[in-house]
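Q: pasting the sequence and the predicted model now:
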Amino acid sequence: MTSRHYLPQHDRSVALWLIACAVVIFGMILLGGVTRLTGSGLSMVEWRPLMGIIPPLSEAEWQAVFDKYRQFPEYQQINRGMSLDGFKVIFMYEYLHRVLGRLIGVLFFVPLLVFALRGMIRPGMLPRLLLLFVLGGCQGLLGWYMVQSGLVDRPSVSQYRLAAHLGLAVAIYGFMLWVILDLWRHPQRPAPSNDYRSGLGVGAVALVALVYLMILSGALVAGTDAGFAYSTWPKMGPTFVPEGLYAMEPAWLAAFEDVTTIQFNHRLFAYLLAALLVGFAVVVLQRETQPRIRWAALGVVAALTLQLVLGISTLLLHVPVPLAAAHQGGAVLLLSSTIFLAHTLLRRASAHA
C-alpha cells in the first residue's frame, strides 16, 4: 500500500509533518518541566483519557475538583489552606500538559493515516512511524503511572518514574528527529564504510547515548530536588567534593536517592561530557572538510556552551523556574545537535562513498 503511489518528493511532505510533531513534543518537554518546577503535577488526581480534555467549566465543578485534590497528600502536607484561586493556577499547568499530550496523539495519528492511505510513505518507513505512535501511547500510560506515585504517601512523584517518563519523551523526540533527517536528505545510497569516517560516525552515536544518559541524570536531580542542595559553583559549599558522598547503605543507592551524591554526580558527568564533546568536535574539524559536517560540529559546541551557562546559572540563582525550564530545553537542544552530527557523519553524500 505504501509503495503504490510513492514518489521521492513525498519524503519532504512527510518530513514537514514530523517536524511539526517534533516541535510540539519539544514544547511538551518544556511544559512538563514547568509543571514539575511549579509543583503542579499532582493537581489532577484522576486520569480521564477521554473526558479529561474538558476542564471544569463552572464554579461548582471547580470546587468539586478542588475537594478531590484536598483528599491527597500534597494538599494535606504542603498546600493546606490553599485557596480555590491558587488551585486553579497549578491545575491549569497540569491540565495543559495533559491536553497537549492528547493533541500530539491526534497530530501524529491523523496525518499518518492519510499519508499511509495515499501511499506517500517511503517503503520500509511505515513500521518506524507505527513504532513512534505506540511509544507515544506508552508515554501517556507512563505519565499517569508517575503521577500515581505522588498520590499515595508522600506528596512527590518517584524520581525513578520521573526519569522514565522524561527519558521516554526524549527518546521519542530523538528517534523522530533521526527519521526526519533520513527523509529530508533522501539517503537512498549506502554510507561509506572505509577509513576513519566510519569510526567518527560510531563515536558520534556513542556521544548521543551519553547526552541521553546526562538527561536522565538531570531527571534524578529534578525528581529529588537535588538542585536546591548546593547553590554554589564550582565548589559544592566550601569544597569541591562535599562531605557525605555515598553515605547511604548500600552505598550505590546514594547515586539515586541522596541529594548530595546526585548533584555531585550530575556535575561530574557534565564535566566529562563537555570534555568529550569538545574533543570530538576538534577531531571532526581537523579531519573533515565538508562544510555541513564542520557546521554540525560547531553546532554541538555552541549548544554545549549554552547548556553549561544555563546549568551553572540555574544553580547559582537557586533554581528559578524560567532558567531551570530553559536548562531542560537546552539539554534537548544539545541532544538534537549531537544527533544531527551523528546523522551527518553516517549519511554522507555519494561523493564520499
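A: Perfect, I can see it now.

Q: please make it C-alpha for all contacts and neighbour counts, starting now.
A: Will do.

Q: which stretches of the stretch 101-250 of the chain form helices?
A: Listed in chain order, the helices of the stretch 101-250 of the chain (DSSP state H, counting those that start in this stretch) span 126-148, 159-185, 195-224.

Q: a markdown table for those helices, including mean neighbour count?
A: As requested, the helices of the stretch 101-250 of the chain are exported to a markdown table (neighbours: other C-alpha atoms under 10 Å):
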| stretch | mean neighbour count |
| --- | --- |
| helix 126-148 | 17 |
| helix 159-185 | 19 |
| helix 195-224 | 19 |
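
Q: can I get these in JSON lines with distance to residue 281?
A: Output for the helices of the stretch 101-250 of the chain, formatted as JSON lines (distance: least, C-alpha to C-alpha, whole Å):
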{"stretch": "helix 126-148", "distance to residue 281": "30"}
{"stretch": "helix 159-185", "distance to residue 281": "20"}
{"stretch": "helix 195-224", "distance to residue 281": "10"}
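
Q: nearest to residue 116, of the ones you listed?
A: helix 126-148 (7.8 Å; C-alpha to C-alpha).

Q: quick one on the thing from earlier: out of the helices of the stretch 101-250 of the chain, flag the one nearest residue 289.
A: Smallest distance to residue 289 across the helices of the stretch 101-250 of the chain (C-alpha to C-alpha): 11.9 Å, for helix 195-224.

Q: hmm, back to that, for residue 235, find the nearest of the helices of the stretch 101-250 of the chain.
A: helix 195-224 (17.1 Å).

Q: summarise which helices and strands the closest one is packed against.
A: Contacts defined by 3 or more C-alpha pairs under 8 Å, 6 or more residues apart in numbering; DSSP states H and E place helix 195-224 against helix 159-185, helix 259-287, helix 321-346.

Q: buried ones in the last one?
A: When neighbours are counted by 16 or more other C-alpha atoms under 10 Å, the buried residues of helix 321-346 are found to be 321, 323-346.

Q: got a list of contacts for stretch 244-262?
A: 217, 220-221, 224-226, 229-230, 242, 265 (C-alpha atoms under 8 Å, 6 or more residues apart in numbering).

Q: same thing with stretch 176-190?
A: Counting by C-alpha under 8 Å, 6+ apart, 8, 11-12, 14-15, 18-19, 22, 132, 336, 339-340, 343, 347, 350, 353 sit against stretch 176-190.

Q: run the last query once more with 7 Å
A: Contacts to stretch 176-190, defined as C-alpha atoms under 7 Å, 6 or more residues apart in numbering, come from residues 11-12, 15, 18-19, 22, 347, 350.

Q: next up, a second structure to put side by side with the first:
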Amino acid sequence: MDVNKSLVRRSITIWLILGIVLIYFQVIIGGITRLTGSGLSITKWEIVIGTLPPLSNDAWNEVFDLYKETPQYQKINEGMTMSSFKFIYFWEYLHRLWARSMGFVFIVPFLVFWKKGWLSKVMMRKLLVVFFMAGLVGLFGWIMVASGLIERPWVNAYKLAIHLSLALVVLGYLLWVFLQYRYPREDIEARLPGLKYFLVAMGIQIFLGGIMSGAKASLVYPEWPDYGGSWLPAVLLERGVWNVDNFVNYDSSPFLAGLIQICHRSLAYILIISGIYILIKHKRLITSDRLWFIPGMLVTMLITQAVLGILVLYGSKSTVPVFLGIAHQVVAIAILLCTIIIYYFSDRSGRKVTASI
C-alpha cells in the first residue's frame, strides 16, 4: 500500500471511530439528562441561536420564565431556585451542544473526503444513510421533548424509547460501516445466523428499557425477584385492565409498569441464558486471534447488566438512582456493540477471517 492510500485509510478509519465514540457519549449524556429530569428545561428548538447559552441575568430569567410555563415546573418543580434550574439546563444544553458538535465533526470531514475523491460510491451511500438517520434522531428528539410541554410533566415513554432506539440504530450501523471498511469480508453466509436473532432480542430489550425508564416503572415495583410480594404483577390479573387507555394514559395505572417490568426482566433472563449457550456451543465463535475474549466478555457484561438492573430496582424508592441508571445504560450499549462485533467476525466453520485485528 503506497503512502497516499495509507493516509486515506487511516484518516477515514480515525474519523469513523471518532464518530462512534461521540455517539456513544451522546447517548450517555442523554441518559444523564433524562435521569436528572433535565430534558424539559429548554423549551425551544433553536438550531443556530441555541448554540450559545444564556449570557446575562436577563437572559437566564427569560429562559427560566419559559420553563415556569411547563407542566413539569407547575406540577413538580414549583419554587425551584435559579441555581437548581441552571443545573438541569446544563445537561439539556450539553446534550444539544454535543449533537451540534457531532454534526460538525461528521459533515466537515465528509465534505473534505468527498472533495478529494477518497470516498467510494458505496461508502457515500452508507454515510448518507447515517446522516439521514442522525437527522431523524434529532427531529424525534424534539418531538419527544414537545410531548412533555403540554399536559404530562415528563416526556412520553414511547417517544423516549423510539428516540433512544433510533440513536442506537445509528450507532450500531456506523460501527457496521466501520467494520466493513476496515475489515472487509465477502463470506457473509459463513456468519452464525443465531447471533442475528440475539441482536434483534437485544434491540427489543433496549426498547423495553426505554419505555420502562420513561414510564418510571422501577418506582412502581422497586423489588426483585417478586413484584410487590407476588411472582407476577397483580394488576395484570385484574379484570378490565387490558385496554388501550392503560397503554396510552399509563400514569394513571400501574398496569404498564407491571407489564413492561415482567417483559424486561424475562427477556434479560433469556439473553443471559442465550449468551452462555452461545459461549459454550461456539468456543471459537470469533475467528480473529486478538478478539478471542469478546464472547466471554459478552456473557460477563450480560450478568453485570442484570445485577445493575436489580440494584436500580432496589434503589428506586422515590427516584431512580442516577449513577446506577447510567451504569445500566452504559453496559447496555456496550453489550449491543459487542454483539455486533461478534456477529461480524463470527464464522460457523471456524475458519480464519480475512482480516485479523
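A: Perfect, I can see it now. Fair warning: this is a prediction, and the values are worked out from it, not measured in the lab.

Q: TM between them?
A: Remark: TM-score between the superposed chains equals 0.90 [TM-score structural alignment, normalised by the length of the first structure]; 341 aligned residues with a C-alpha RMSD of 2.4 Å.

Q: about what we covered before: residue 296 of the first structure: which of the helices and strands packed on helix 195-224 of the first structure is closest?
A: helix 321-346 (5.1 Å).

Q: remind me what the closest one packs against, helices and strands.
A: When contacts are defined as 3 or more C-alpha pairs under 7 Å, 6 or more residues apart in numbering; DSSP states H and E, helix 321-346 of the first structure sits against helix 10-37, helix 195-224, helix 291-316.

Q: report the distance from the second one to the chain centre.
A: To tie it back to what came earlier, the one meant is helix 195-224 of the first structure. 13 Å (C-alpha atoms, centre = their mean, to the nearest Å).

Q: need the counterpart of residue 315 of the second structure in the first structure.
A: By TM-score structural alignment, residue 315 of the second structure lines up with residue 317 in the first structure.

Q: what of residue 88 of the second structure?
A: Under TM-score structural alignment, residue 88 of the second structure pairs with residue 90 in the first structure.

Q: residues contacting that match?
A: 40, 43.

Q: would you turn the contacts of stretch 244-262 of the first structure into CSV with distance to residue 272 of the first structure?
A: Converted to CSV, the contacts of stretch 244-262 of the first structure look like this (distance: C-alpha to C-alpha, whole Å):
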residue, distance to residue 272 of the first structure
217, 13
220, 18
221, 17
224, 22
225, 23
226, 20
229, 21
230, 20
242, 18
265, 10
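
Q: isn't residue 151 of the first structure right up against residue 71?
A: No: assessed by C-alpha atoms under 7 Å, residue 151 of the first structure is found out of contact with residue 71, at 9.5 Å.

Q: in terms of neighbours, single out the busier of these two.
A: Shown here are residue 151 of the first structure and residue 71; by other C-alpha atoms under 10 Å, residue 151 has more neighbours (20 against 12).

Q: how about that one, what's its partner in the second structure?
A: Using TM-score structural alignment, the partner of residue 151 of the first structure in the second structure is residue 149.

Q: now do the closest residue to residue 329 of the first structure other than its chain neighbours against residue 96 of the first structure, distance only.
A: Using C-alpha to C-alpha, 6 or more residues apart in numbering and skipping residues adjacent in sequence, the residue nearest residue 329 of the first structure is residue 30, 6.0 Å away. As for residue 30 of the first structure, its distance to residue 96 of the first structure is 12 Å (criterion: C-alpha to C-alpha, to the nearest Å).

Q: same deal with residue 303 of the first structure?
A: Taken as C-alpha to C-alpha, the span from residue 303 of the first structure to residue 96 of the first structure is 28 Å.

Q: same thing with residue 140 of the first structure?
A: For residue 140 of the first structure, the distance to residue 96 of the first structure - C-alpha to C-alpha - is 14 Å.

Q: residues touching residue 151 of the first structure, list them.
A: Applying C-alpha under 7 Å, 6+ apart, the residues near residue 151 of the first structure are 72-73.

Q: how does it look with 6 Å?
A: Shown in contact with residue 151 of the first structure (C-alpha atoms under 6 Å, 6 or more residues apart in numbering): no residues.

Q: how much space between it and residue 69 of the first structure?
A: From residue 151 of the first structure to residue 69 of the first structure the distance is 10 Å (C-alpha to C-alpha).

Q: now do residue 154 of the first structure
A: Distance, residue 154 of the first structure to residue 69 of the first structure, by C-alpha to C-alpha: 14 Å.

Q: which non-adjacent residue is nearest the residue nearest the centre of the first structure?
A: Nearest to the geometric centre of the first structure sits residue 170, at 3.4 Å (C-alpha atoms, centre = their mean). Leaving aside its sequence neighbours, residue 170 of the first structure sits nearest to residue 332 (C-alpha to C-alpha, 6+ apart; 7.3 Å).

Q: distance of the one you found relative to residue 44 of the first structure?
A: With C-alpha to C-alpha as the criterion, residue 332 of the first structure and residue 44 of the first structure are 27 Å apart.

Q: endpoints of stretch 231-243 of the second structure, how far apart?
A: Where stretch 231-243 of the second structure begins and where it ends lie 22 Å apart, using C-alpha to C-alpha.

Q: for it, buried residues please.
A: For stretch 231-243 of the second structure, by 16+ other C-alpha under 10 Å, it's 232-233, 235-236, 241.

Q: residue 184 of the first structure matches what in the second structure?
A: Structural alignment (TM-score structural alignment) places residue 184 of the first structure against residue 182 in the second structure.

Q: repeat for residue 305 of the first structure
A: Aligned partner of residue 305 of the first structure by TM-score structural alignment: residue 303.

Q: and that match, how far from residue 331 of the second structure?
A: To residue 331 of the second structure, residue 303 of the second structure is 10 Å away according to C-alpha to C-alpha.
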